[in-house]
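Peer 1: structure, please.
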Amino acid sequence: MSPDGERARDVCSRHGNRPDELIEILHDVQEELGYVPEAVIPVIAKAINLSRAEVHGVVTFYHDFRREPAGRHVVKICRAESCQSMNGEALCSHAKASLKAGFGETTADGQVTLEAVYCLGNCALSPAMMVDGQLHGRVDARRFDEIMNETLSEAAQ
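Peer 2: Down below sits the predicted model:
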């Protein structure tokens, strides 16, 4: 078994190999590995006595689970109604052009993964985005560039 498979099996064991813990197991696997590799799906399925299809269905249904490694930084832009009404589409267009990556993609240099989310709970400060878990509000193109420049320059140090 691969090292990733061993780690996935250990995560399942920590959750008592309980099928009702599947979502928590997947979150923990992603936390440890950075994503949920296709190769660990049968390992998880066997450990918790579910079919591969059931585990695969959960991984592909929820947008929080990555099936490929993320970039060094994860940028989430809210696409919900409040953010859309506050010029969120312009922010999305600018982010995609600036990063040269679409939603669900990682920049060519592997530095940034861009993700669409459907509410960050920051509606009063729309449009909102999150970078590496840090929430930002009232983001326009200029503020996006400032945040990204700061994020990428900190990483270079």
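
Peer 1: switch to C-alpha atoms for all contacts and neighbour counts from now on
Peer 2: Noted.

Peer 1: and the residue lying closest to Asp28 once chain neighbours are set aside, which of the three is it?
Peer 2: Leaving aside its chain neighbours, Asp28 sits nearest to Val11 (6.8 Å; criterion: C-alpha to C-alpha, 6 or more residues apart in numbering). Secondary structure state of Val11, per DSSP: H, G, I helix; E, B strand; the rest coil, is helix.

Peer 1: other SSEs contacting the helix or strand in which Thr151 is found?
Peer 2: In the assignment (DSSP states H and E), Thr151 maps to helix 141-156. In terms of contacts (3 or more C-alpha pairs under 8 Å, 6 or more residues apart in numbering; DSSP states H and E), helix 141-156 is packed against helix 88-99.

Peer 1: following up with a second sequence; could you model it the same way so I can compare the two?
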Amino acid sequence: MNMHLAAADMAERSRDIVREHKHLEGPLLPILHAIQAEFGYVPEDVKPVIAGELNLSRAEVHGVVTFYHEFRDHPAGRHVLKLCRAEACQSMGSDRVADRVRQLLGIDFHQTTLDGAVTLEPVYCLGLCACAPAAMLDGEVYGRVDDHCLSEIVGEIGR
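Peer 2: Model prediction:
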């Protein structure tokens, strides 16, 4: 993940990524995933590059980026904590979990702590409905999240 490139270098790297994926059927999503893997987010400045290379409007690219919750428009923290907000998790207390996490971290959804340690993101299903409420920290999933589990998760962030 390279978040410190100059705008011209970022545009050129984005063109390379588009060319690597352009041959795929429906290449926009794989391109956006590759861009985010490269830069840590989908920079506003690369949307016109992607649009131009794929013969799409900038609005079409922007619409896809904003439709899918997985894509970020700014760099994430060193750790990403995702809390499931889907119905099964809500019915098992995810609102209480979310309130507690926001209190512990001092941030809201789509925000990053001031020290850049953690970004808090909502997700709308982690596939652990039978173990609700669910969370994910840096790709590791946790089920039946409660106050004790939250302490462990937040402790992991501090390491």
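
Peer 1: give the buried residues for the helix holding Thr151 of structure 1.
Peer 2: 141, 144-145, 148 (16 or more other C-alpha atoms under 10 Å).

Peer 1: what's the answer for stretch 112-128 of structure 1, then?
Peer 2: Neighbour-count burial for stretch 112-128 of structure 1 flags 112-117, 119-120, 122-123, 126-128 (criterion: 16+ other C-alpha under 10 Å).

Peer 1: which part of structure 2 lines up with that stretch?
Peer 2: Counting by TM-score structural alignment, stretch 112-128 of structure 1 pairs with residues 118-134 of structure 2.

Peer 1: measure the matching stretch end to end?
Peer 2: With C-alpha to C-alpha, to the nearest Å applied, stretch 118-134 of structure 2 spans 17 Å between its terminal residues.

Peer 1: got it, and stretch 66-73 of structure 2?
Peer 2: 9 Å.

Peer 1: next: stretch 137-152 of structure 2.
Peer 2: Span of stretch 137-152 of structure 2 from end to end, C-alpha to C-alpha: 11 Å.

Peer 1: contact partners of it?
Peer 2: Stretch 137-152 of structure 2 is contacted by residues 79-82, 97, 100-101, 126, 128, 131-136, 153 when judged by C-alpha atoms under 8 Å, 6 or more residues apart in numbering.

Peer 1: need the three-state assignment for the residue positioned nearest the centre of structure 1.
Peer 2: Central residue of structure 1 (C-alpha atoms, centre = their mean): Asp64, 5.1 Å from the mean position. Three-state assignment for Asp64 of structure 1 (three-state DSSP): coil.

Peer 1: now whatever residue of structure 2 lines up with it: how far from Ala76 of structure 2?
Peer 2: Alignment note: Asp64 of structure 1 maps to Glu70 in structure 2; criterion TM-score structural alignment. Distance from Glu70 of structure 2 to Ala76 of structure 2, counting by C-alpha to C-alpha: 12 Å.

Peer 1: what's the answer for Asp95 of structure 2, then?
Peer 2: As defined by C-alpha to C-alpha, Asp95 of structure 2 lies at a distance of 23 Å from Ala76 of structure 2.

Peer 1: what does Leu120 of structure 2 give?
Peer 2: From Leu120 of structure 2 across to Ala76 of structure 2, the span is 9 Å (C-alpha to C-alpha).

Peer 1: which residue packs closest to Ile157 of structure 2, ignoring adjacent ones?
Peer 2: The nearest residue in space to Ile157 of structure 2 (C-alpha to C-alpha, 6+ apart) is His79, at 6.7 Å.

Peer 1: that neighbour and Pro133 of structure 2: what is the separation?
Peer 2: From His79 of structure 2 across to Pro133 of structure 2, the span is 20 Å (C-alpha to C-alpha).

Peer 1: before we move on, back to that, what do Leu120 and Ala76 of structure 2 both touch?
Peer 2: Thr112.

Peer 1: about what we covered before: ok, residues contacting the match of stretch 112-128 of structure 1?
Peer 2: By C-alpha under 8 Å, 6+ apart, the list of residues contacting stretch 118-134 of structure 2 from outside reads 69, 76-86, 88-90, 92-94, 97, 107-113, 135-136, 141-145, 157.

Peer 1: and if we set it to 7 Å?
Peer 2: The contact list for stretch 118-134 of structure 2 (C-alpha atoms under 7 Å, 6 or more residues apart in numbering) reads 76-86, 88-89, 92-94, 108-113, 142-145.
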